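Q: sequence and predicted structure, then a few things I'm wondering about:
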Amino acid sequence: MLVQLGGLLRAYHDAAATFPWAGREWLFEPRQPVETVCHNELFPWNTVFRSGVPVGFIDWDTAAPGPRAWDLGFAAWRWVPFFRDEKCRAIGLPTGIAEKARRFRLLLDAYGLEPDIGIVYAGIERTRELLEHMSKAADDGSAWEVELARRGLLDEGGA
């Protein structure tokens, strides 16, 4: 699945890199360096699957110009995943640094990049910004984010 995801994301980023983004309005400010239009919410539930394989993305309301690492880092956070091992065990996902590093390499190899700690840092920053955005929405009374906060999902980046 990570191989298919990496290839799909690369194909999307390559196509979106040709999109004339300047002078348009975006929900999020463009992030430098602009290399493509990032999806910004590469959650599994924003992914279309066919026979268990990712084949497309949906939910484009937060797309905005930015660096490829912005989406790649967030995809790694969610799909490798880079959650704490306790959380991974609780939801039946792989644990351990070696296994997560192997899965990260699968994603990046399929995308066509060498492993780079900068991608991990971008994922951390993207996750931090998402949690801040969702926490503010919860504080403002948005029902979806209030429910996520009630369930503790905004406390650890697992939203």
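A: Cool, got the structure. Residues are numbered from 1 along each chain as shown.
Q: going forward, measure contacts between C-alpha atoms and count neighbours the same way
A: OK.
Q: wait, what's in contact with Pro94?
A: Counting by C-alpha atoms under 8 Å, 6 or more residues apart in numbering, Pro94 touches 81, 85, 88, 100.
Q: which of these fall within helices?
A: 85, 88, 100 (DSSP state H).
Q: show me where this protein has helices.
A: Here the chain has its helices, by DSSP H, at 2-16, 68-79, 85-90, 97-111, 117-139, 143-150.
Q: make TSV from these and add distance to Val37 and mean neighbour count to it.
A: As requested, these are exported to TSV (distance: least, C-alpha to C-alpha, whole Å; neighbours: other C-alpha atoms under 10 Å):
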stretch	distance to Val37	mean neighbour count
helix 2-16	5	19
helix 68-79	8	24
helix 85-90	30	13
helix 97-111	16	18
helix 117-139	14	17
helix 143-150	25	16
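Q: how much space between Gly6 and Arg103?
A: For Gly6, the distance to Arg103 equals 11 Å [C-alpha to C-alpha, to the nearest Å].
Q: an error on my part: the question was meant for Ala143.
A: 34 Å.
Q: same check, this time on Ala64
A: Using C-alpha to C-alpha, Ala64 is found at 27 Å from Arg103.
Q: then Lys87?
A: Note on Lys87: its distance to Arg103, by C-alpha to C-alpha, is 17 Å.
Q: got another one to weigh against that:
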Amino acid sequence: MTEQPLAGGHQTAEVVRVGDTVRRARDPGSAFAAQVLAHLEAAGYPYAPRHLGIDERGRDVLDFIPGTTTDHPSQRAPGAYALGGRMLRDLHAATAGHPLAGARECVIHGDPGPFNTIFREGLPVAFIDWSSCRPGDRMDDLGYLAWTWCVQAEGQVPIADQAAHLRELRDGYGDVSPERLVEAMIGRQEHIIEAETARLRTRDLPPRRRRHAEAAIAWATADRALVLRHRAMLLQ
């Protein structure tokens, strides 16, 4: 069957669509991700693709979820932020206390930005790209989701709208204070800045990966400055 290339982000060497499936080059997180997806399917979690095995070329096979990703609030419908929060909360609830979570709170997606979320008619329907999932703390996942979905230094989104989106997402997830969520967002921004700055010091870093690191630092730095500048409004 015809292979249709799909956007594979900055880490995945190959992602293609073949019929109703997606084929992804395997990476160090693939085996664990397959276990997590199998558990989520068994638990009835509806917001993730099914892992269907490994093809003859050694690639992961997942079911294809129709829809698009988003990069601006104008592409999202009313209720999208609350639903995104519930989707993440349900993931954490489905894995809390499970052996896959080890000694941590739960399994986290690890990269649940809108660029890794499929939307249909402006509403989120599934998280994709599970190669970063791992045992972790729910606030790390929620802080990253809140930042990447709600905070934008670019894109000409009024800060009042960003604050409203953040409140909606927080209410959708539930059981988290405004202060704790804002601190979690700042924590994720600082983690990106520190990690990518350290990566830039790596000798022989490929040019494409160097450009990604530089862009990630600029993005996180600008968004952190916005959060700090408008912290009072974001805490409402």
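A: Here it is on my side, so go on. For clarity, every value in this text was computed on a predicted model and none was experimentally measured.
Q: what is the nearest of the contacts of Pro94 of structure 1 to Ala17 of structure 1?
A: Nearest to Ala17 of structure 1 among those, counting by C-alpha to C-alpha, is Pro81 at 26.2 Å.
Q: the closest one and Glu99 touch, don't they?
A: No: contact criterion C-alpha atoms under 8 Å: Pro81 of structure 1 and Glu99 do not qualify, at 10.0 Å.
Q: give me the most central residue, structure 2.
A: By C-alpha atoms, centre = their mean, structure 2 has its centre lying nearest to Pro112, at 1.3 Å.
Q: now that one: closest residue in space, sequence neighbours ignored.
A: The shortest distance from Pro112 of structure 2 to any non-neighbouring residue, by C-alpha to C-alpha, 6 or more residues apart in numbering, is to Leu145 (5.6 Å).
Q: what do you get for Thr117 of structure 2?
A: Leaving aside its chain neighbours, Thr117 of structure 2 sits nearest to Phe127 (4.5 Å; criterion: C-alpha to C-alpha, 6+ apart).
Q: the one you found and Ala232 of structure 2, how far apart?
A: Distance from Phe127 of structure 2 to Ala232 of structure 2, by C-alpha to C-alpha: 30 Å.
Q: same deal with Ala42 of structure 2?
A: According to C-alpha to C-alpha, Ala42 of structure 2 and Ala232 of structure 2 sit 42 Å apart.
Q: what does Leu52 of structure 2 give?
A: 46 Å.
Q: which of those two has more residues huddled nearby?
A: Between Leu52 of structure 2 and Ala232, counting by other C-alpha atoms under 10 Å, Leu52 is the more crowded of the two (16 against 11).
Q: that one against Asp63, yeah?
A: Yes: taking contacts as C-alpha under 8 Å, Leu52 of structure 2 lies within contact range of Asp63: 7.0 Å.
Q: and Val48 of structure 1, which of the helices of structure 1 is closest to it?
A: Closest of those to Val48 of structure 1 is helix 2-16, at 10.6 Å (criterion: C-alpha to C-alpha).
Q: pull the distance from the closest one to the chain's centre.
A: How far helix 2-16 of structure 1 lies from its chain's middle: 12 Å, per C-alpha atoms, centre = their mean, to the nearest Å.
Q: same check, this time on stretch 49-64 of structure 1
A: Distance of stretch 49-64 of structure 1 from the chain centroid (C-alpha atoms, centre = their mean) equals 11 Å.
Q: and for it, what span of structure 2 is it aligned with?
A: Aligned by TM-score structural alignment, stretch 49-64 of structure 1 corresponds to residues 119-134 of structure 2.
Q: switch the ones in helices among the contacts of Pro94 of structure 1 over to TSV; also include distance to Ser51 of structure 1.
A: As requested, those are arranged in TSV below (distance: C-alpha to C-alpha, whole Å):
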residue	distance to Ser51 of structure 1
Asp85	28
Cys88	24
Lys100	24
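Q: alright, that wraps it up for me.
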